[in-house]
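Student: model the structure of this input:
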Amino acid sequence: MPRTTRGTTSRSRAAVLLTGTVALVLTGIPSAAATSPEVIVLPGASSAEGIARGEGDTFYAGDLFLGDVFRGDLEEGTAEPFIDAPDGRMALGMVADTRHGLLYVAGGFTGQAYVYDLETTDTVATYQFAPPSPPDADPPTTLVNDVTLTRSGAWFTDSRRAVLYFVPIDRHGRPGEFRTFPLRGPAADTSGDFNLNGIAAVRHGGTLVVAHSANGELYTVDPKTGDSAEVAGVDVPDVDGIVLHGRRLWAVQNSNRVTEVRLSRDLTSGTVREVITSDLFQVPTTAIRHDGELAVVNAKFDTGIPPTADQYEVVVVDD
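Tutor: Here you go, the predicted structure:
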């Protein structure tokens, strides 16, 4: 039987090898059984990584190495192919601007980002943030990894560069010319193979929160200056995407868990409230929150890079 466990702890440690078998070591985490999670299959997917919440029960999820996008229904537990991306694209983190019917998608090793019309599925805009990473580059030279939406525009992370990319959005919802924002402080650390990753906005975009995979930490970023600071007291090894609701933050970790953090009012620190694990997690990367549940994408990097699993899915668990 699938098993979901939850624990309360201030710290947990794990290590993950993305090109081999995931090794999971948890220490000091009491757990208790919870409801069985639901699995939503992405039919025909060759890989998976990002997910975005749409209107109502709708969600969107991407085929990482093909760039295609699926549309699903969380209530019905179904998904279907939606956007057939042109050859050469990738689909990592994504966010839906439901007010204007647009989907913003991070383009990974291509150094690009894409904006799709959610009614016609047409490409509205393509951005070349950085030169594409050569196929044989190890580590890659760019990895446009995740995106969040604010009132003024879309912010993208790059796991190989100490910058954020900003696409302004006018009052009619039209995306404009991008700008590159250099970072300062701990968020600018690019010493690891994969660095900045997940991103979320608080205070209507007045502050950004970013996850750093190599350091296993969270940082705040001032979008006006690029200055960053550590969110103290939070240890989230192998962190990937993040979900933010008020001061509750969920950090999705490639080491088969999702950690809930309670942020302080001034965002300078956080407290780990619980850790969610499931037998159905297989290198989760990103998530969305809907009606007290988390929909978590299984990337299955433990089968290789590119992954070679027969099926890719979204696992739904209580938050």
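Student: please count neighbours and contacts with C-alpha atoms only from this point.
Tutor: Noted.
Student: contacts for whatever helix or strand residue 113 lives in next, please.
Tutor: Residue 113 belongs to strand 112-117 when elements are defined using DSSP states H and E. By CA atoms under 8 Å, 6 or more residues apart in numbering, the list of residues contacting strand 112-117 from outside reads 101-107, 122-130, 132, 144.
Student: switch to 6 Å and redo it
Tutor: With contact meaning CA atoms under 6 Å, 6 or more residues apart in numbering, strand 112-117 is reached by 102-107, 122-129.
Student: buried subset of the residues you listed?
Tutor: Burial of the contacts of strand 112-117 was assessed by neighbour count (16 or more other CA atoms under 10 Å); the buried members are 102-107, 123-124, 127, 129.
Student: which of those residues fall within strands?
Tutor: Counting by DSSP state E, the part of the buried ones among the contacts of strand 112-117 found in strands is 102-106, 123-124, 127.
Student: now the other sequence, so there's something to compare against:
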Amino acid sequence: MEPTHRPATRSRLSRSLRRAVVTVTTLGLGAGLTLVGAGAASAGPRHDHGSKSPASIALPTGFQPEGIAIGGKTVYSGSRVSGDIYAADLRTGKGRVLSTGPGTPSLGLKVDGRRLWVAGGSGGDARVIDTRMGRVRASIELTSAPAGSTFVNDEVVAGRYVWFTDSLQAQLYRVDRAHPDRAVKTVPLTGDWSQTPGVNNANGIARTPDGRALLVVKSDTGQLFRVEPSGRASLVDLGGYALTNGDGLLLQGRTLYAVQNRLNKVAVVSLDRTGTQGRLVRTITSPAFDVPSTVAASGRYLYLPNARFGATGDPATLAYSINRVAR
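Tutor: Got it, this is the predicted structure:
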């Protein structure tokens, strides 16, 4: 995700954490940090051939979505303006505002059982939402950095911890999954990581296939990094391919789906077991894409919200949607 306003190694990992379950869009990290793994819509859903469920799900007019997560047959999206959380049925396309936002962004989303983790963007915080009632179960301050110098963009869930990226600061935030009220650990990014001032850096986050480290895309350079639980980052060899405008990440087995938002495509990358190198297999695009920001999966389909960054017209009056493509 791009901010609406700019400013302005550890090898000894708990075996039990390697068994942590990865939900559809939850790309987790385990204990010592092993990765495992009521608004009305603006238009009716659009169906495609071969499926009875809609290929496009309309969001409320002016919603300005960013994050997406899927739990069962429900898809969730967050507004980068109001922070509202919208929930829709994948089978019918019908939905509603599940949780009214705080007036600050709701960016990256991850489903965690009956909870939804929300990255708070420029608010420098995170929230935990009850997926049944929509109430806020926890509000977490991740950083006390002044406005304009933080942008909490995305997260990954697994084992004992939830990890968040900050696009404007060279650090990750680690939150205790079971006790989000406990102290947040700030983990500086070191090694090969070089922060570029004043622009989006760290964005989407996922796990490595072997569950031993994180993958973080750097939006401004298109680089992908393997990040140890200690924060030490190593550049992933993608054979010369750059994830330009890299945004949300989704790992399925050894396949990484990386959204390249302004390029209106998803890069499909085959990774080695350790996540130290990979190769581009293909790219996915669709006429329905209008700057998609991130991706979630259900069955044989990928779902992406159209963020429409830079769209002409008043954003409050524009139409927004979630669109489906085959993997």
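Student: any idea how far residue 241 of the first structure is from the alignment partner in the first structure of residue 168 of the second structure?
Tutor: Applying TM-score structural alignment, one finds that residue 168 of the second structure aligns to residue 160 in the first structure. In this view, residue 160 of the first structure and residue 241 of the first structure are 16 Å apart by CA to CA, to the nearest Å.
Student: so between these two, which is more surrounded?
Tutor: Higher neighbour count among residue 160 of the first structure and residue 241: residue 241, with 34 against 24, using other CA atoms under 10 Å.
Student: part of a strand, is that one?
Tutor: Yes. Applying DSSP: H, G, I helix; E, B strand; the rest coil, one finds residue 241 of the first structure inside a strand.
Student: let me know whether it touches residue 198 as I believe.
Tutor: Yes. Under the criterion of CA atoms under 6 Å, residue 241 of the first structure is in contact with residue 198, at a separation of 4.0 Å.
Student: before we move on, the earlier item: what's the farthest-apart pair in the contacts of strand 112-117 of the first structure?
Tutor: Every pair in the contacts of strand 112-117 of the first structure was compared (CA to CA); the two farthest apart turn out to be 122 and 129, at 20.4 Å.
Student: looking for the alignment partner of residue 218 of the second structure in the first structure.
Tutor: Structural alignment places residue 218 of the second structure opposite residue 212 in the first structure (criterion: TM-score structural alignment).
Student: list the residues that contact that match.
Tutor: Under the contact definition (CA under 6 Å, 6+ apart), the residues listed for residue 212 of the first structure are 195-197.
Student: so which of these wins on neighbours?
Tutor: Of these, with other CA under 10 Å as the count, residue 196 tops at 35 neighbours.
Student: what's the matching residue for that residue over in the second structure?
Tutor: So, by TM-score structural alignment, residue 196 of the first structure is matched to residue 202.
Student: contact partners for its match?
Tutor: Shown in contact with residue 202 of the second structure (CA under 6 Å, 6+ apart): 167, 217-218.
Student: what about 10 Å?
Tutor: With contact taken as CA atoms under 10 Å, 6 or more residues apart in numbering, residue 202 of the second structure is in contact with 1, 151-154, 164-172, 189, 193, 195, 216-220, 223-225, 246-247.
Student: ditto for residue 317 of the second structure
Tutor: Listed by CA under 10 Å, 6+ apart, the contact partners of residue 317 of the second structure are 60-64.
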